[in-house]
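*Asks:* when you get a sec, could you give me coordinates for this:
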Amino acid sequence: MAYSTVVVMGVSGVGKTTVARLLAERLGVPFAEADDFHPEANIAKMSAGIPLNDADRGPWLESLGAWLREREEEGSGGVMTCSALKVRYRDVLRAGSPGVFFLHLHGTTELIAERIGQRAGHFMPPELLATQLADLEPLTPGENGAVLDVGPPPERLADAALDLLKGA
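*Replies:* Have a look, this model is predicted:
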């Protein structure tokens, strides 16, 4: 595998956690859920339906970059979920792990909204999907990564991700 660290990215509801867990298991590397790194203030804000701003995200992104750097330095590699919606957010993650591979899970607004509506126990309300879609900046040609459509089952997406990483 050419990349020791992978960030499974995209808006809420695309299946980042499910696909990332499967991918980490298949690669035999550590897994991290970016939501677990949010401070309580961020979770309270999102739970109230208030989108985070860049000041809210800054320390959170730095902690994610540190986790990626630690996995790279120890040689274990790792797979992390993170919305990573903007290029500048991905730049912070890349500062921690310059060779990180971004796997962007993408789907139709209708499918994603349906999935969010079916979730239970998640702090991200469906009303914030529109703000995430508005903020989403697709991967640029200079970024290490690929886009996968989230229509297929998670197991097939993990298989496709493995193929991408082997060929990258």
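
*Asks:* from here on, just use CA atoms for contacts and neighbour counts.
*Replies:* Fine.

*Asks:* contact partners for the closest residue to Ser4 other than its chain neighbours?
*Replies:* Ranked by C-alpha to C-alpha, 6 or more residues apart in numbering and with sequence neighbours excluded, the top spatial neighbour of Ser4 is Gly77, at 4.3 Å. With contacts defined as C-alpha atoms under 8 Å, 6 or more residues apart in numbering, the neighbours of Gly77 are 4-5, 29-30, 68, 71.

*Asks:* filter the residues you listed to the buried ones?
*Replies:* By neighbour count, with 16 or more other C-alpha atoms under 10 Å, the contacts of Gly77 hold 4-5, 29, 68, 71 as buried.

*Asks:* would you mind giving those as CSV with secondary structure added?
*Replies:* Formatted as CSV, those follow (DSSP: H, G, I helix; E, B strand; the rest coil):
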residue, secondary structure
Ser4, coil
Thr5, strand
Val29, coil
Leu68, helix
Arg71, helix
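
*Asks:* which of these sits closest to Phe37?
*Replies:* Distance from Phe37 was checked for each of the buried ones among the contacts of Gly77 by C-alpha to C-alpha. The minimum falls on Leu68, at 12.6 Å.

*Asks:* here's the other one to compare against:
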Amino acid sequence: MVPIVVMGVAGCGKSTIGRALAERLGVPYAEADDFHPPANVAKMHSGVPLTDEDRAPWLAAIAGQIAAAGADGLVVSCSALKRGYRDVLRGGNPEAFFAHLVLTPEVAEARVSKRVGHFMPGVLVQSQFAILEPLAAEENGVGVDATLPVETIVEKVLSRLSRTQ
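*Replies:* Below you'll find the predicted structure:
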């Protein structure tokens, strides 16, 4: 099974959808936030956006997790905002499938402002939209409206995934 990367800006529902997909498929789930070094978490907690340099070891660690999963399958949540970031993740498995959860900045900010105990403050949502590069037509993946019900999103992702294999 190809790995699935659930991607998008903060507040789009990556963790919720990632867990639901992993459960549905009976494969492990990995939360990309768990791969951030403490310096990245501290930086984001203080409201400072990460740079590409900050993200490099984080993305490499996630790519390593994807590679380690092999044919067993894996669902991982990761913002994967830029094509270059997704290219790093594809280094773990060139067949990786990306599920981009799409929503407006207003909805993302509203969702993030309601989260409790997360290190990513709402002030960073705009910085994520500023660098977001949606999936290109030739990338293996699908964009899905993140405001749909969880089960509907899961169905749309799995339907598109089945057509690519």
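
*Asks:* how close are the two chains, by TM-score?
*Replies:* After superposition, the two chains reach a TM-score (TM-score structural alignment, normalised by the length of structure 2) of 0.96; 164 aligned residues with a C-alpha RMSD of 0.9 Å.

*Asks:* now structure 2: which of the contacts of Gly77 of structure 1 match?
*Replies:* Retained in structure 2: 4-5, 29-30, 71, out of those (criterion both residues aligned by TM-score structural alignment, their matches' C-alpha atoms under 8 Å).

*Asks:* which pair of those residues spans the longest distance?
*Replies:* Farthest pair in the kept ones among the contacts of Gly77 of structure 1 (C-alpha to C-alpha) is Ser4 and Pro30. Separation: 10.8 Å.

*Asks:* common neighbours of the two, please.
*Replies:* Counting by C-alpha under 8 Å, 6+ apart, the residues touching both Ser4 of structure 1 and Pro30 are 76-78.

*Asks:* and which of those is nearest to Thr17 of structure 1?
*Replies:* Proximity of these to Thr17 of structure 1 was ranked by C-alpha to C-alpha; the top entry is Gly78 with 13.4 Å.

*Asks:* relative to Ala120 of structure 1, how far out is the residue nearest to Ser4 of structure 1?
*Replies:* As judged by C-alpha to C-alpha, to the nearest Å, Gly77 of structure 1 and Ala120 of structure 1 stand 31 Å apart.

*Asks:* Lys45 of structure 1 now?
*Replies:* 18 Å.

*Asks:* please say which of those two ends up with more neighbours.
*Replies:* Relative neighbour count places Lys45 above the other of Lys45 of structure 1 and Ala120, with 15 against 7, counting by other C-alpha atoms under 10 Å.

*Asks:* quick one on the thing from earlier: just give me the closest of the kept ones among the contacts of Gly77 of structure 1 to Arg94 of structure 1.
*Replies:* Of all the kept ones among the contacts of Gly77 of structure 1, Arg94 of structure 1 sits closest to Thr5, with 10.0 Å by C-alpha to C-alpha.
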